[in-house]
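**Student:** Kindly return the folded structure for what I paste below:
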Amino acid sequence: MCDVSRGKHTDRGSGPSSWMSGRVLWAVWLLMAFLASTGWVVRGLCLEVTTSPEASMPVPTASVFIPERTESSSACNDSDDLHELLERTDARLGESLVRFPYSLVDRKSRKAEPSLAPNLFPRGSDPGTGSLLLKKMDAEVRIVGPIAQVKLHQVFQNTGANAVDADYLFPASAGAAVHEVRVRIGERFIEARMQKRDQAGMQFEQAESKNRTVSFIEQEWPNVFLMNVVHIMPGDSVQVELNYSEPVFPQNEVYEFTLPAVPESEREGRLDPIRERGIPNRYAIKGESVPYDFDIAVQLLTAVPIKTISSPSHRISVFYRSQNSARIHLDQERKGNKDFVLRYTLAGVQIESGVMMYQGAEENYIAVFMEPPERPSGFRIPSREFIFVIDVSESMKGFPLETAKVLMERLLMDLKASDLLNVVLFAGNSAVLNSSGSVNATEENIRQAISLLDGPSGDDGTGLMTALRAAYSIPRPESHVSRSLVVITDGYVDAEAQVFKFVREHLDEANLFVFGIGVSVNRALVGSLARAGQGKPFVALSSDQAAAEAEKFRAYIKNPVLTQASVTFEGFDVHDQIPMKLPDLMAQRPIVVIAKYRGAPSGRVRISGFTGEERYLESLEASPFIAGPENAPIVELWARKWLELLEDQYLLLPHVKELEEAVTRLGLCHDLPATVTRLMAADYQMGHADGSTQPMKQTLPSSRRPSQSEPESGIKDQFPSSKTRKPLSPEVAAIAGSIRQQAQETSELTGEPPADEAVRETPKVVETFFLFTSNNLENPTALEKAVRDSVRPAAERCASSPAALTFRVEVDGYGTVIGATISQGSGERDTDACIIQGLPGIVTESRPFEADYGSLEVTLHIKME
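**Tutor:** Predicted structure coming up:
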């Protein structure tokens, strides 16, 4: 969170002190470089901050935290070949049908939305509530290839007269990954890092012995991150460092990166679920100046030459370091009144390719990038063959099939008569327009293909795998023809577990694109199928959306540029390559191949394929000169690709231990959110010189109630007592899963006094603390309340000693709890069973989003006195 770590030129005054601070900063950099060269990682820089309310914004001075290893070298060194692991697990996939009740895949395939600016919201709406003002925001952005790494630094200040609790909210884009959050408030330091999900109980037990309070980064709505920050004293400055990354995609050959600076209320629908729960919009109205300083520096590094760089939002200065590298700064008054948008283009008149390499301490990485030409219409594109694989089951009747007709007509009318088409209809069984081979795209054949959709709907039981096998078995024309399968479905189909493996293994034979359409689309299946085809999913949920989304889809798939593409490596040993087989290079879909390599970075990369009827060959040099440290982000790109693939596999094989271990290792070693990892925050006092820490009399979401024996002076006097402290507003409490209202809710339901008012003569349960993680559930708050209402009295009845356990509650499409299973027991099996036995049969308004099943993962801590 230091200006030093961003290399920012900050005016620190003149004179000997300024000169000395400069020497110190250079020493910090040299120390970091030395530690990095020995395999250590400096996790961050801490800032000393004054907390005087009269002081102006303090000038931070740097101090280095003790460097930590990411994980043990053996843990982060992927000694197991991931390709071999994939083959072993592929062999375990049977022909049984699979369902997708998990929200993880569903989240990945949701409509792409931009990130919104993170902000710190004070809890409560009383006039006495403190005011948190954003004083400064600056960012260091590094864009390498298609990945943007962002280090965002914000400074807030409590300008009110009272201490406040707050919620730090970051609505991230669909592809964003939050790696780390660091908060500094005076001598307090809050740090959130990736942890294994099932370590929750252990972390809570260890927290008390280390004078720390542990909480989770909430993620109740897909990609909306929420962290509690409590006890911000009047005049305190709160410094936040948020490290996240997100992919940068081209749209019509233009790459665009957006750094959110103002979450404008005009973005309809983006935060509706959040706004409905009461998080206010405390930003200025669009167009008005907001009172904080804003700065950004962007380092852009690409594998192919940069053609143009521009910003429609700000005046910028661009410094080109080479034809592939540039540094971008603001060139105007630095005020944060609008989002920063950067656009750049890479495409030339021909296919452009390039190589990036990175040599790590233990692993080496290589990435190959292929960019389409700027105007593919003027470039000789290959002949095209489109095979439409269309779901004609009962659920597709109405606007879904009508949209499919329009999509087919518009796409096929763009074809030349020498291009080819075919149709495979499926609903239980499959039917093919011409099984002996695709037909020319003449007007008569196009009308005949579209008229097939006017037939009767099929029976229940929609066989996707049968349809795909029928499509791939159609005799293929010449090798230089680009074949594309276009799957149109609502996703509620019978899919064998092997369907995604089948698509991956045949990707060099045909592209596969997916268009999900219907009033309710199974985004999980549509998203997994699109990822298997190395593409992105398109979804339309209504007739109003259908035309616009179908047009985007048509533009995305209509122009292949290089077919039968392949990449080979000569001179060095490559492993863990992804993707293993390549789809065609499309006008709106670049190709990225990334792998690890062993040995010296010396050799050649050869690219081949067909453009039109011509053979395409290109040879690129791989040498130590291009294996620079600035290419480090390709490591994350490799990890993201493999994690995405293995997570989809893990959802099909959730009980395969080695698959779970691989997913866990990738998530932890590369700080990426995964099925089995999550961000966990620790709040603690900074250590003293002797290594001790000062206990914190404070709360995070656990909201520990002070005991009667706690002193009435010192820190306690600085904060409202547990009985007078302003509670969370009901809306924000619904998001944060507030624990502070749980005792009051139980009192209202049972008629008993709250636990802190009861007189206990014998050891009894005094607090039941819950943590919830919802999977594919709409309105999870209703189920959370029902679980608390059932489990809390059961715990008082069944538990005889402090306990911690984790259990999973499964819900069907009607909101009925159909099962509760223990994931991690307390060691007392009878007690655990007694606690959850009342859950099955409960009915609430919590229902799955767009699948048959949803679930709620619950971590329960029982405290006694």
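**Student:** CA only for contacts and neighbour counts going forward, please
**Tutor:** Noted.
**Student:** wait, residue 166 sits on residue 226?
**Tutor:** No - contact between residue 166 and residue 226 fails when scored by Cα atoms under 8 Å: they sit 10.2 Å apart.
**Student:** Quick one: the strands in the stretch 651-800 of the chain, in order.
**Tutor:** Ranges of strands within the stretch 651-800 of the chain are 677-685, 765-775, 777-778, based on DSSP state E, counting those that start in this stretch.
**Student:** Format those as TSV; extra columns: distance to residue 209 and mean neighbour count.
**Tutor:** TSV is the format used below for those (distance: least, Cα to Cα, whole Å; neighbours: other Cα atoms under 10 Å):
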stretch	distance to residue 209	mean neighbour count
strand 677-685	12	23
strand 765-775	18	22
strand 777-778	35	24
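**Student:** Would you format these as TSV with distance to residue 598 included?
**Tutor:** Below are the strands of the stretch 651-800 of the chain laid out as TSV (distance: least, Cα to Cα, whole Å):
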stretch	distance to residue 598
strand 677-685	29
strand 765-775	40
strand 777-778	44
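**Student:** Compare those strands and give me the one nearest residue 215.
**Tutor:** Among these, strand 677-685 comes nearest to residue 215, with 5.1 Å by Cα to Cα.
**Student:** Here is the second sequence; please produce its structure so I can put it next to the first one:
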Amino acid sequence: MKIITMYFFLIVFLFQTIHAQENGKSGSPYFMIQGDSGVEAFPLLSTSVDVNITGPIADVVVKQSYKNDGTVPIEAVYVFPASTRAAVHHMEMQIGERRIIAEIKEKQKAQQIYVEAKEEGKRASLLQQHKPNVFQMNVANIMPGEEINVILKYVEFIIPENQSYRFIYPTVVGPRYTNHTEEESSFEQNPFMRAGNSPTYTFDINVGINMPFPIIDIGSKSHTTDINYYSASFAEVQLAASEIYGGNRDFVLEYNLSGAAIASGVHTYDTGSEKFFLCQVEPPDLDYKPEINAREFIFVLDVSGSMHGFPLDVAKELMRNLLNQMRPTDRFNILFFSGGSFALNPASIEATQSNIQNAFFQMESYSGSGGTQLLPALRKALSFPKQEGYSRSFVIVTDGYVAVEEATFNLIANSLGDANFFTFGIGSGVNRYLIEGMANVGRGIPFIVTEQKHARKEARNLKRYIESPVLTDIEIKGSNIEILDVIPEKTPDLLAERPIYYFGKYKGGANSSFIISGMSGTEKWTKTLELPLPSADNDVLPFLWAREKIRLYDDFNTVNTQEYRIREITALGLEYNLLTKYTSFVAVDQTPVTENSSDTRQVKQPLPLPQGVSDLAVGFEMDIEEMIFDGEVISEVEVIVECEDKMMKKISEAILETYLSDLHQMDIVELIGLSIELEIHPGGKVEVKNRDNTSLEQLLKTIEQGLQAIGFMNNEPIELKISIFSL
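**Tutor:** Down below sits the predicted model:
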């Protein structure tokens, strides 16, 4: 009998917290613990946001207020999210009546300036970008009783879909898992509050909307708001007073224009040395009906710990709608993933009612546990044999709480073939960079589903997109004008109900126009737009053009990491005063406030878990790899608890044995949807009677879920040795 032994190290949340704070080596999130009573633990006092939306452009001002209610100087560290399209072009620090305007510097230079100011006892602030949607603010030497405000300004281009506009202000960064172990700054290593706890800071947002057409149907599905109309085309939206602690979920505002119009046209701006334009064209009316090929759908469903509870309920409702709308001629497969992965079938199967019902049955057996091993799951899904004569689409359903964006984009780009990737972000504070990036690289569309009641609508949107006519071979040309640095450089095929847009520079101007053309089936489509005179009101166009250029070079282009590309992005950030991966904002008050900088304590602002996310998203991760071994039949599994703390060892063994002993035959069928005969022995040994490897793999996942309880009860590292005996 061959013995295969696997070791899993569970470093539970309290141990992780202490280890991370003392050694700074852990890259994982952890729960907050109360430290020195003299040190301010929650330095962020409030976040207030003012938004002015004019046409397709949002101008946003964010005010973060920090206060030290402790007895020693502190350095506040706050990790916060941003829109993936935000062009951050201004930062200032306010101390009483003084305003210190931040300067944009190369990242390493900005860090050096900040550290030197901190060590010299000066107040300073540093804004850095970790990801296109994750920023970090450091504010040094906040004295006891002192309040410091930091102001950020950014602009964002809003792209309407289905004739509907949506403005999103992200409020919280969900926990991320990473393999980082080196001693470096890592935003993933951040304290979190327990599930259900409100943020310790207040949140307020005010949005003014000024459009060229009458506004209708303004509303927020995420927050309660008060809406005032000052004219048919100008309205103001304010957060209701009851939402003062509503910073635990993204603020989402939707609005439509009368007659399903969108703000089409050309906007121009002249800096004196360069001329910029934004050209946006309403979706063309494509009246031909495309041929709909037989389709194969590979669903990749996240059932990890962060999806436990509400998010997984939303995902299941979405999956029910996605599966029910398939045609009988379609084929499908589902890959469930957490720390490991389990395929519904080795290859895709027909979308018959019996197969769909079996998929529902299997899906209901998952309740959310374990880590989020997205990359191995995608590799496995991509390896599924492709059905000849079928158009393949991958549909990924996840909250995106992992820090493997770049590697994921690379994998999709290098394995794409003729397939498309559609993504569904699940929850109130998803990782939009990952969700949008996978769809962008995979030539698909991203969707966000925040509640179960929205699942059917978003499932129908996917169906409509797939079956919609497409405008192909799209290009832009100029008449009596020279067009330069156009973004996108190559226009992708356009699904119906999405506008065409271009950012760029131009030379010339008098009696000039843009000509946009494409193919609608076999018919040529053309649209001509006259070039207007430059307007001082469009002074944000340089920021937007540069941000789109950076997005093209950096956000999703992770394959090419040549020094040339880094220099280009750095140069764009410095020239156009933009926050990038390689440029940061730094502000220093030159008046020292403390003589001994060693007294300053660093405090990381604890973050709330996104609304609906459980504690299982934070703490530890145990990976159970595939349990299927070629040519071998597994006959026995033994789980042994090893821990230096003898009392903790006994407690853990008791919990484990109790859990295993409760797994009676009918319970197992209900839990995993499959029958498996077991004999439970003292100490955690599980004898497999019917030698069903697939059932065993599922059972180990439920054991993993039960072991989550151990991790929340102790502060000692526990080693769980799982021995698999195979014939």
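**Student:** Can you calculate the TM-score here?
**Tutor:** In this superposition the chains share a TM-score of 0.52, using TM-score structural alignment, normalised by the length of the second structure; 510 aligned residues with a Cα RMSD of 6.4 Å.
**Student:** hmm, back to that, nearest to residue 855 of the first structure, of the strands of the stretch 651-800 of the first structure?
**Tutor:** With Cα to Cα, the closest approach to residue 855 of the first structure among the strands of the stretch 651-800 of the first structure belongs to strand 765-775: 5.1 Å.
**Student:** Buried ones in the lengthiest helix in the second structure, by neighbour count?
**Tutor:** Across the second structure, the longest stretch assigned as helix under DSSP state H is helix 693-711. Using 16 or more other Cα atoms under 10 Å as the test for burial, helix 693-711 of the second structure gives 693, 695-708, 710-711.
**Student:** after it comes which helix or strand?
**Tutor:** Once the chain leaves helix 693-711 of the second structure, the next helix or strand it forms, by DSSP states H and E, is strand 718-726.
**Student:** so how far does whichever strand or helix holds residue 433 of the second structure sit from its counterpart in the first structure?
**Tutor:** Following DSSP H and E, one finds residue 433 of the second structure within helix 432-441. Its aligned residues in the first structure lie a mean 5.5 Å from helix 432-441 of the second structure after superposition (mean Cα distance after the TM-score superposition for the first structure).
**Student:** give me the stretch of the second structure that the longest helix seen in the first structure matches.
**Tutor:** The helix that spans the most residues within the first structure, counting by DSSP H, is helix 16-37. Here helix 16-37 of the first structure fails to align to any part of the second structure, judged by TM-score structural alignment.
**Student:** Which other helices and strands does whichever helix or strand comes after that helix contact?
**Tutor:** Once helix 16-37 of the first structure ends, the next helix or strand along the chain (criterion: DSSP H and E) is strand 45-48. Judged by 3 or more Cα pairs under 8 Å, 6 or more residues apart in numbering; DSSP states H and E, strand 45-48 of the first structure is in contact with strand 61-64.
**Student:** What residues sit buried inside the strand it packs on?
**Tutor:** The neighbour-count check on strand 61-64 of the first structure (16+ other Cα under 10 Å) flags 61, 62, 63 as buried.
**Student:** likewise stretch 817-836 of the first structure?
**Tutor:** Going by 16+ other Cα under 10 Å, stretch 817-836 of the first structure has these buried residues: 817-822, 824-826, 831-832, 835-836.
**Student:** now swap in stretch 339-352 of the first structure and tell me
**Tutor:** Buried residues in stretch 339-352 of the first structure, counted by 16+ other Cα under 10 Å: 339, 340, 342, 344, 345, 346, 347, 348, 351, 352.
**Student:** can you list the residues you listed in JSON lines and add distance to residue 510 of the first structure and secondary structure?
**Tutor:** JSON lines is the format used below for these (distance: Cα to Cα, whole Å; DSSP: H, G, I helix; E, B strand; the rest coil):
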{"residue": "339", "distance to residue 510 of the first structure": "40", "secondary structure": "coil"}
{"residue": "340", "distance to residue 510 of the first structure": "39", "secondary structure": "strand"}
{"residue": "342", "distance to residue 510 of the first structure": "34", "secondary structure": "strand"}
{"residue": "344", "distance to residue 510 of the first structure": "30", "secondary structure": "strand"}
{"residue": "345", "distance to residue 510 of the first structure": "28", "secondary structure": "strand"}
{"residue": "346", "distance to residue 510 of the first structure": "27", "secondary structure": "coil"}
{"residue": "347", "distance to residue 510 of the first structure": "25", "secondary structure": "coil"}
{"residue": "348", "distance to residue 510 of the first structure": "26", "secondary structure": "coil"}
{"residue": "351", "distance to residue 510 of the first structure": "20", "secondary structure": "coil"}
{"residue": "352", "distance to residue 510 of the first structure": "23", "secondary structure": "strand"}
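**Student:** moving C-terminal of the longest strand along the second structure, what's the next helix or strand?
**Tutor:** Ranked by residue count and defined by DSSP state E, the top strand of the second structure is strand 500-520. Counting by DSSP H and E, the next helix or strand C-terminal to strand 500-520 of the second structure is strand 523-530.
**Student:** next structured bit after that following strand?
**Tutor:** Note on strand 523-530 of the second structure: by DSSP H and E, the next helix or strand toward the C-terminus is helix 541-550.
**Student:** What residues sit buried inside stretch 124-144 of the first structure?
**Tutor:** Within stretch 124-144 of the first structure, the residues that qualify as buried by neighbour count (16+ other Cα under 10 Å) are 124, 129-144.
**Student:** just stretch 257-266 of the first structure next, same as before
**Tutor:** Quick answer for stretch 257-266 of the first structure (16+ other Cα under 10 Å): 257, 258, 259, 260, 261, 262, 263, 264, 265.
**Student:** show me the contacts for the nearest residue to the third one once chain neighbours are set aside.
**Tutor:** Computed as Cα to Cα, 6 or more residues apart in numbering, the closest residue to residue 259 of the first structure that is not its neighbour in sequence is residue 340, at 5.1 Å. Residues near residue 340 of the first structure by Cα atoms under 8 Å, 6 or more residues apart in numbering: 258, 259, 260, 261, 311, 313, 314.
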